[in-house]
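> here is my input; please provide its structure:
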Amino acid sequence: MRMPLRMFYLAIIQVILTSFIIYYFVSSQYRELSDLNVKTLETFLITQKEQELKNYIAIALSSVDHMAELSEDKKDVVKVSVANIFKNMLYNGDDGYFFIYDDKAIAIVHPKQPDRVGESWWDLEGENGDKIIQVLLANAHAGGGFYRYDWLKPSEKVKAPKLGYSIYIDKWQWMFGTGVYLDDVYSQLNNLHQEIDFHINYTKKIILIVALSSIFFIFLFGIAVNLSHKKRAEAKISELGQRIIDVQEEENRHISRELHDGIIQTLISIKYSLEATTFFLRKNKQEKPASLTQAEDNLGFAIHEVRRISHHMHPQILDELGLSAAIENLSRDFAKQTNIEIKVSKPSLKKLLPDFINTTLYRVVQESLTNIKKHAGAKCVLIDISIQQTWLTLSIKDDGVGFDVNAITKQQHSGIGLRNLAERVEYHLGKFHISSSKTGTEITVKIPTKSFANYFNHLNRAVKQNDT
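Here you go, the predicted model:
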């Protein structure tokens, strides 16, 4: 795995793990803090309710304090009067009332459930198994106390959690109490829990969005980095390919020069020596040996072949007279060898193009003519070179049998090959296009003028710097 891709995956994994850890700790801490706050609020609300019940009891008892001083012989009458007072003493609508039981759990006062009055409820059990009236009596005898239990809520006719408070009145031997329903408290707490859950879920969504956004941006960054690496790699490969081509061309130029200036000159001197020998024999009226004639013929063929090879590797005319002259010369040789009519249309390009453009276009023409000779069966070839606006265009068109472009371009060819030609052209930011049908084939090369205009700009600046 390449290092950038590995770092990309590590970054995504780190974001996922970090997001998970942050979510876990934030949600757990938030949950703990929220539960603590809810518990504190519940305690506060219950404390308020307890104080409220004590206040109700105190107010109710204060309303009958004056009756506690009456004589003992009127005790029963007083108790009936007090009971009637408490029976009609209501608060908080229908849900706030007072109840009275004696030590045997016989109901004395119960405004909302009068059918309980006069009966003992000693064994009345709550849903948790507690003896409700016994607990209230025990709390009352203990000096007053609170007790939570479920009881019918008058306003809604359903059971609801209730907080009861009871005290004991020694003078009348009553357990006197009241209570408030806690469903509103639990409703507030439940709403608070829902709000907490909402905030936790909202936090989770925020963390998820941040995580996904981070992964998305890392993904985009990774793609950008990979594309950048890919472009740099492709540029380096293209540059390396061009360097290889340049080295090959330079080597071909060197070998061509060595053949032309070295071996051909040596062969020509040998030819002169053979011709001198022939002249000497004729002067002495001696017959010219057949072997000498054969040697002269072989030597002439060798000189021709060496010149042809030298010219094919790198024509000196391309360096000396430019692209136009080199293509014309190549076309003449092609026409002589194949008897195919060839027409060349061109501007004067002797000093306009740099060597690397000249070499590329010359190789395109050379390879195209080679393919036409081998495969096209053409009778006429048109070569057109033009400069229009910002493009240098080379077109090579024949009237041959054509070929399957897709099949051919996917194959490796001997020599330079069409694919290598296309890569050469593309290295100069150019376009290489082949179209072919049964009526002929056309190869079009387009190179932007900026590819070689910049070359001359740099060259001129370098010359000026050298002059200064």
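> CA only for contacts and neighbour counts going forward, please
Will do.
> how far away from the center of its chain is stretch 215-226?
Distance, stretch centre to chain centre, for stretch 215-226: 5 Å (C-alpha atoms, centre = their mean, to the nearest Å).
> now the second one, please; I'll put the structures next to each other:
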Amino acid sequence: MQLKHKIVALGILPLILAVSVICALVIVQNQRLGEQQAQLIEDSILASKRAELKNYVEMAMSALAPIYESGRDDEQTKQHVLEELSKLSFGIDGYFFVYDRNGRNLMHPRQAALVGKDLWNMTDPQGLLVIRALLKSAESGDGFQHYAWEKPSTGQITGKLARVVMLDRWGWMLGTGIYLEDVERATQQARKEVAQGIYATMLDIGAVALIAVLLVFICGVTLNASEHRLADRKLQLLNQRIMNLQEEERSRLSRELHDGISQVLVSIKFQFELASLQLEAGNERGLDALRQGTERLGDAIGEIRTISHDLRPSLLDTLGLAAAVTQLVTEFEQQSGLTIHYQHHLGDLKLEDGAPVALFRILQEALTNIERHAHARNVYINLDGNQRQVQLSVRDDGVGFEVDRLQEIQGGIGLRNIRERVEHFHGQLSLFSAPGCSELSVTMPIRAAA
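Below is the predicted model of the structure:
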């Protein structure tokens, strides 16, 4: 996977993960709130139905109270009470029922087939012993009981809430009930609304996440394109700079060869021709001309050695950095007329491949800048090293320069070369300058070398 794809993936994947976690939390929280809402609706409806059932039972008790309180317990009176209770109803499926303590049905106005039957062991679809549960609830004083019963108007088994009381002297259980399909519809509607809300929320979150992913992708592509253009521009500038440096180096070598070695070789050629003519003529002065040509040939050899040394100091490969710097300091002091104070404490330290050349070129650039711009008299060079790093410092007593301004404009070619060499070896470059004291300090880490 390319780096640009990794960057886009690192931007999108955490976003998708965060959106997924948020969606999961929203679903769980909405489901929890939906269950709470459904429970509140159910509790509210059941509370109102309990109050309604309680009123119905109290109405029935008020209707039979004069007879029950009269103390008459004969069968005719009881049968009259049952007939009157069977006439009481509310709504389509609202009625009263009566059972004795043994679970025998005494009155059921909607299901006459049950009258007189022993229903002590009858269970609902959930396995609840209905009549036993009703009797227990009536005797305990609570009076309310949930169970499933056939709804007369539809013939379907439906949840029902009953209110029952005991007529202890007659041994009757009187009660009535309300079917709860409206409670189930209300709770199902609440859960349906919650599910719809979760679905709508997921759509909104998905839309927001999609927009965010698209924005991240577009920004990543835009940034990648911008970085590509910037990298291409830098590469073009680097290539152009390399070509310019190559042309400058070729021009310098061409001038040195033409102005130095070429003229010396032409002079040697004339000396040898002159010597040849004089010797052929028997003139003894031909030996002097030959001797002068030989001396000029030695000068040419020295000029070639100087150019070769500028291109690649041989001492770097034979005797090391300290010796090469010593030779550079000596030659520069002779050419520039500056007084150079040089100290080094490298010992037998072995530097990483390429580091000696980099330090040598950095020192060359620094001395060239001092000669051209500093107007200094003294230069102090210190080269120190240990097992972790090597440090080169170059200080002069010249006029100084503005460090901040020089860093803003990225310096000249020489300073850029120094900075790039230091960065290549993961080193540090520091500049300080004031009138009478300017210092360049380079620190390079040392990696183990064989």
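> check which helices and strands the one helix or strand residue 442 of the second structure maps to sits against.
Assessed by DSSP states H and E, residue 442 of the second structure sits inside strand 437-445. With contacts taken as 3 or more C-alpha pairs under 8 Å, 6 or more residues apart in numbering; DSSP states H and E, strand 437-445 of the second structure sits against strand 389-396, helix 413-424, strand 428-434.
> so which of these comes closest to residue 268 of the second structure?
helix 413-424 (37.1 Å; C-alpha to C-alpha).
> in the first structure, what stretch matches that closest one?
With TM-score structural alignment applied, helix 413-424 of the second structure matches no range in the first structure.
> who's in contact with that helix?
358, 361-362, 365-366, 369, 410, 428-429, 442-444 (C-alpha atoms under 8 Å, 6 or more residues apart in numbering).
> now these in CSV, with neighbour count and distance to residue 143 of the second structure?
Converted to CSV, the contacts of helix 413-424 of the second structure look like this (neighbours: other C-alpha atoms under 10 Å; distance: C-alpha to C-alpha, whole Å):
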residue, neighbour count, distance to residue 143 of the second structure
358, 18, 100
361, 19, 104
362, 23, 102
365, 17, 105
366, 19, 105
369, 15, 107
410, 12, 94
428, 14, 90
429, 18, 93
442, 21, 96
443, 20, 94
444, 23, 93
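> what's the mean deviation for the lengthiest helix in the first structure versus the second structure?
Ranked by residue count, the top helix of the first structure under DSSP state H comes out as helix 183-258. Following the fit onto the second structure, the mean deviation recorded for helix 183-258 of the first structure is 2.4 Å by mean C-alpha distance after the TM-score superposition for the first structure.
> packing partners for the next helix or strand along the chain from that helix?
Next in sequence after helix 183-258 of the first structure, counting helices and strands by DSSP H and E, comes helix 264-283. Counting contacts by 3+ C-alpha pairs under 8 Å, 6+ apart, helix 264-283 of the first structure packs against helix 290-313.
> so the helix it packs on aligns onto which residues of the second structure?
Counting by TM-score structural alignment, helix 290-313 of the first structure sits on no residues of the second structure.
> list the buried residues for that helix?
296, 299, 303, 306-307, 309-313 (16 or more other C-alpha atoms under 10 Å).
> and what of stretch 160-170 of the second structure?
Those would be 160-166, for stretch 160-170 of the second structure by 16+ other C-alpha under 10 Å.
> out of those residues, which sit inside strands?
In this view, those that belong to strands under DSSP state E are 160-166.
> format the residues you listed as CSV; extra columns: distance to residue 264 of the second structure.
CSV is the format used below for those (distance: C-alpha to C-alpha, whole Å):
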residue, distance to residue 264 of the second structure
160, 125
161, 125
162, 129
163, 131
164, 134
165, 137
166, 140
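> tell me which element residue 343 of the second structure is part of?
Residue 343 of the second structure belongs to strand 339-345, assigned by DSSP H and E.
> what segments of the first structure are strands?
98-102, 107-109, 145-153, 158-169, 174-181, 341-345, 380-388, 391-398, 431-437, 440-448.
> corresponding residues in the second structure for the third one?
Just to be clear, that refers to strand 145-153 of the first structure. Strand 145-153 of the first structure covers residues 143-151 of the second structure once aligned (TM-score structural alignment).
> distance between that stretch and the chain's centre?
Distance, centroid of stretch 143-151 of the second structure to centroid of chain: 58 Å (C-alpha atoms, centre = their mean).
> ok, residues contacting that stretch?
Against stretch 143-151 of the second structure from outside (C-alpha under 8 Å, 6+ apart): 50, 93, 124-126, 128, 130, 133-134, 137-138, 156-165, 179.
> leaving out chain neighbours, which residue sits closest to residue 23 of the second structure?
Closest residue in space to residue 23 of the second structure, ignoring its immediate chain neighbours: residue 202 at 6.7 Å, by C-alpha to C-alpha, 6 or more residues apart in numbering.
> number of residues surrounding the one you found?
For residue 202 of the second structure, the tally of surrounding residues (other C-alpha atoms under 10 Å) stands at 17.
> now which residue in the first structure aligns to it?
Mapped onto the first structure by TM-score structural alignment, residue 202 of the second structure lines up with residue 204.
> please apply the same query to residue 192 of the second structure.
Using TM-score structural alignment, residue 192 of the second structure sits opposite residue 194 in the first structure.
> give me the buried subset of the contacts of stretch 143-151 of the second structure.
50, 130, 133-134, 137-138, 158-165, 179.
> now, among those, which is nearest to residue 16 of the second structure?
Looking across these and measuring by C-alpha to C-alpha, the closest to residue 16 of the second structure is residue 159, at 45.5 Å.
> excluding its backbone neighbours, what's nearest the closest one?
residue 148 (4.4 Å).
> can you check residue 111 of the second structure too?
residue 152 (7.6 Å).
> residue 268 of the second structure now?
With C-alpha to C-alpha, 6+ apart, the residue lying closest to residue 268 of the second structure is residue 293, at 4.9 Å.
> surely the one you found and residue 273 touch.
No. In this structure, residue 293 of the second structure is not within contact of residue 273 by C-alpha atoms under 8 Å, at 9.6 Å.
> looking at those two, which is more packed in?
Set side by side, residue 293 of the second structure and residue 273 show more neighbours around residue 293, with 23 against 16, by other C-alpha under 10 Å.
> just give me the match in the first structure for that one.
Per TM-score structural alignment, residue 293 of the second structure is not aligned with anything.
> got a list of what residue 293 of the second structure touches?
Residue 293 of the second structure touches 267-269, 271-272, counting by C-alpha under 8 Å, 6+ apart.
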